[in-house]
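1. Got a predicted model here, sequence first, then my questions.
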Amino acid sequence: MIERIETGPRMSKIVKHNGVAYLCGQVGDGTSVADQTRDCLSRIDTLLEKAGSSRKNILQAIVWLSDMSDFADMNSVWDAWVPEGHAPARACGESKLARTELKVEIIITAACD
């Protein structure tokens, strides 16, 4: 069975299937990549809770940065957020994001409790 949570005309914020939650890409508010990353991760926490999951259950993260020169600043926030011993498989690349003011977008796949 497929469960869709917070579904709109274009996408669902969460899709669950066979005990796995797939979150739509999350962005955050703020002027710096650190601020946007913190806000983005807060939004991910909220969606993980709605999906019946948590940071400890993240299987994979895909991080898109608008500029790879922000890699260290994004990682400083990311590293403090990921529970020790529960780092997911992760990829990070540079991409043009949906709006020019966006510096980071994160896509999460997580096991559900």
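-> Good, I have the coordinates.
2. Only C-alpha atoms from now on, for both contacts and neighbour counts.
-> Noted.
3. Secondary structure class of Tyr22, three-state.
-> strand (DSSP: H, G, I helix; E, B strand; the rest coil).
4. if I look at the residue lying closest to Ile14 once chain neighbours are set aside, how far off is Leu41?
-> Setting aside the residues directly before and after it, Ile14 is nearest to Leu23 in space (Cα to Cα, 6 or more residues apart in numbering), at 4.7 Å. With distances taken as Cα to Cα, to the nearest Å, Leu23 is found 12 Å from Leu41.
5. hmm, back to that, my read: the residue nearest to Ile14 touches Thr46, true?
-> No: applying Cα atoms under 8 Å, one finds Leu23 not in contact with Thr46, separated by 10.9 Å.
6. ok, structure two:
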Amino acid sequence: MSEIKRYHSNQRMSQIVTHGDTIYLAGQVGTAGASVAQQTQDCLDQIDALLAEVGSDKTRILQTVIWLHSMDDFAEMNGVWDAWAPEGHTPARACGEAKLAKPEFTVEIIVTAAK
């Protein structure tokens, strides 16, 4: 049976959960009130750091779910995503519109990756 490890946990959630060779990240948000591009970059920087902490990187991402406050922000978010996503290693991805935890958040990114 594979061990489950949790990192940066509190009563509500863990930022990282690993199970065997699979890594699950909590939804990452950027600086509330910043531009869509900046919030996207903040999310991606956090994802890079969290994956590195458990011995992985963006080339090992299996799936990404992106929530946008408004689909009107799709192109701006994709401009940052496309510059960050490693060619030849892009994950399965879904993007939709959702009401996020605070109205100042415009982007939330959830990642599942392999070690």
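-> Looks like it arrived, so ask away. Given the structure is predicted, the values throughout are model-derived calculations rather than measurements.
7. who's in contact with the residue nearest to Ile14 of the first structure?
-> Counting by Cα atoms under 8 Å, 6 or more residues apart in numbering, Leu23 of the first structure touches Lys13, Ile14, Val15, Ile44, Leu47, Ile107, Ile108, Thr109.
8. change it to 6 Å
-> Contact partners of Leu23 of the first structure, counting by Cα atoms under 6 Å, 6 or more residues apart in numbering, are Lys13, Ile14, Ile108.
9. Under the alignment, what does Ala61 of the first structure map to in the second structure?
-> Alignment note (TM-score structural alignment): Ala61 of the first structure maps to Thr64 of the second structure.
10. Let me fix that, I meant to ask about Cys92 of the first structure.
-> For Cys92 of the first structure, the aligned residue in the second structure is Cys95 (criterion: TM-score structural alignment).
11. Would you quantify the distance from its match to His19 of the second structure?
-> Separation of Cys95 of the second structure from His19 of the second structure (Cα to Cα): 25 Å.
12. do Lys58 of the second structure as well
-> Lys58 of the second structure is 18 Å from His19 of the second structure, by Cα to Cα.
13. What is the corresponding segment of the first structure for the longest helix along the second structure?
-> Of all the elements of type helix in the second structure, the one with the most residues (DSSP state H) is helix 36-53. Alignment of helix 36-53 of the second structure against the first structure: residues 33-50, by TM-score structural alignment.
14. Cool, thanks, talk later.
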